[in-house]
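Undergrad: Pasting a predicted model and its sequence here:
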Amino acid sequence: MSIETKLAELGITLPEAPAPAANYVPFVISGNMLFVSGQISALKGKLGADLAVEAGAEAARGCGLALLAQANAALGSLDRVKRVVKLGGFVNSTPEFTDQPEVINGCSNLMVEVFGDRGRHARAAVSAPALPRGVAVEIEAIFEIE
């Protein structure tokens, strides 16, 4: 089954690939690897202060959709994704907040939904005292491609 068919089956419509917000490119292809720059959530706020884990996970899912949109723009088709290699997740949170993994699961779960076993990946889920534009979550990705 093509990834496009899988997305339709899941009821997922990819957003437009966001334009870079500063002096960087949204993605780089090097050899058989696609590096996608960090994608930020639409949700603003701080986990552990004004946002719950569930809201953070939904924000991370939104980052995942933006990562897939960037990958699709880079490759012309998500069928070229051989494997999701790694996600790097950053959570805008209080010093006491320790559920970063549960927040970034919003993106990780999406990758497995879309790609199956090819979506299982290495990952970092870390706290940050602030993120660009005050967003709750930022996630970057590395994909192996065909």
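TA: Received the coordinates, thanks. Numbering: from 1, shown residues only.
Undergrad: When you work out contacts or count neighbours from here on, use the C-alpha atoms and nothing else.
TA: OK.
Undergrad: report the longest strand in this structure, please.
TA: In the chain, taking DSSP state E as the definition, the longest strand is strand 81-92.
Undergrad: three-state assignment of the residue positioned nearest the centre of the chain?
TA: Central residue of the chain (Cα atoms, centre = their mean): residue 64, 3.0 Å from the mean position. Of the three states, residue 64 takes helix under DSSP: H, G, I helix; E, B strand; the rest coil.
Undergrad: got the contact list for the longest strand of the chain?
TA: Here strand 81-92 makes contact (Cα atoms under 8 Å, 6 or more residues apart in numbering) with 45-47, 100, 103-104, 108, 111, 115, 118-131, 134-146.
Undergrad: Would you check how far apart the residue nearest to the centre of the chain and residue 31 are?
TA: 23 Å (Cα to Cα, to the nearest Å).
Undergrad: can you give me the helices for this structure?
TA: 3-10, 53-75, 100-115 (DSSP state H).
Undergrad: ends of stretch 92-102, how far apart?
TA: With Cα to Cα, one end of stretch 92-102 sits 13 Å from the other.
Undergrad: residues contacting the residue of the chain positioned farthest from its centre?
TA: Farthest-out residue of the chain from its mean C-alpha position, per Cα atoms, centre = their mean: residue 96, at 23.9 Å. Each residue near residue 96 by Cα under 8 Å, 6+ apart is listed here: residue 48.
Undergrad: Comparison target, given below:
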Amino acid sequence: MSGFEAKLADLGVTLPDAPAPAANYVPFVQVGDIVYISGQISNGADGLIIGKLGDTMTTADGAAAAKTCAISLLAQVKAACGGDLDRLVRVVKLTGFVNSTADFTEQPQVINGASDFLVEALGDAGRHSRSAVSAAALPLGVAVEIEGIFQIK
């Protein structure tokens, strides 16, 4: 088990198989030592996490949904690294999309669910730049979608 995966295990997290793309795109593209991961949607043990922040979901619910996106992002990074997550150098940037009402303004707190998890799991390698934006709707009605840029070796 890799160092990063051992830390994830300490946190009670086992990376799932990398989710397959749902349409005509690839899950990741590597350019040099940078890997661009396609948007990962909120998906928990019971299936898709569906809802709208500011209406049917609380900020805490959204943060939990964002954490599931981060776990899927790491699963994609592991796949991009040929199964060796220790090839990850750092998280460079996340862009988080929050399915929310027009008056909801806590998108950053929702995406903190992913950011805080990545720093807890990866230490300094998990620190990243970030955007957190509202969306009127997301694919399949999910609460959160996050894409990421990662540096690998």
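TA: Structure received. What you see is a predicted model; the values in this text were computed from it and never measured.
Undergrad: How close are the two chains, by TM-score?
TA: TM-score for the superposed chains, counting by TM-score structural alignment, normalised by the length of the first structure: 0.97, backed by 146 aligned residues with a Cα RMSD of 0.9 Å.
Undergrad: I'd say residue 16 of the second structure and residue 70 touch.
TA: No: at 11.6 Å, residue 16 of the second structure and residue 70 do not qualify as touching, with contact defined as Cα atoms under 8 Å.
Undergrad: Matching residue 34 of the first structure against the second structure, which residue comes up?
TA: Alignment note: residue 34 of the first structure maps to residue 35 in the second structure; criterion TM-score structural alignment.
Undergrad: Give me the neighbour count for that match.
TA: As a burial measure, residue 35 of the second structure scores 22 neighbours (other Cα atoms under 10 Å).
Undergrad: cool, residue 101 of the second structure as well?
TA: There are 16 residues near residue 101 of the second structure, going by other Cα under 10 Å.
Undergrad: now for the residue farthest from the centre of the first structure: what does it line up with in the second structure?
TA: Checking TM-score structural alignment: residue 96 of the first structure goes with residue 103.
Undergrad: What separation do you get for that match and residue 55 of the second structure?
TA: As judged by Cα to Cα, residue 103 of the second structure and residue 55 of the second structure stand 10 Å apart.
Undergrad: what do you get for residue 71 of the second structure?
TA: 25 Å.
Undergrad: So those two - more neighbours on which side?
TA: For the pair residue 71 of the second structure and residue 55, the greater number of neighbours falls to residue 71 (23 against 12), based on other Cα under 10 Å.
Undergrad: Now do the contacts for that one.
TA: Residue 71 of the second structure neighbours (Cα under 8 Å, 6+ apart): residue 15.
Undergrad: aligned partner of it in the first structure?
TA: Under TM-score structural alignment, residue 71 of the second structure pairs with residue 65 in the first structure.
Undergrad: Please apply the same query to residue 115 of the second structure.
TA: So residue 115 of the second structure corresponds to residue 108, using TM-score structural alignment.
Undergrad: do residue 80 of the second structure as well
TA: Checking with TM-score structural alignment, residue 80 of the second structure has residue 74 as its match.
Undergrad: Contact partners for the nearest residue to its match once chain neighbours are set aside?
TA: With sequence-adjacent residues excluded and distances taken as Cα to Cα, 6 or more residues apart in numbering, residue 74 of the first structure is closest to residue 27, at 7.0 Å. When contacts are counted by Cα under 8 Å, 6+ apart, residue 27 of the first structure touches 34-37, 70-71, 74.
Undergrad: What's the separation between residue 27 of the first structure and residue 134 of the first structure?
TA: 23 Å.
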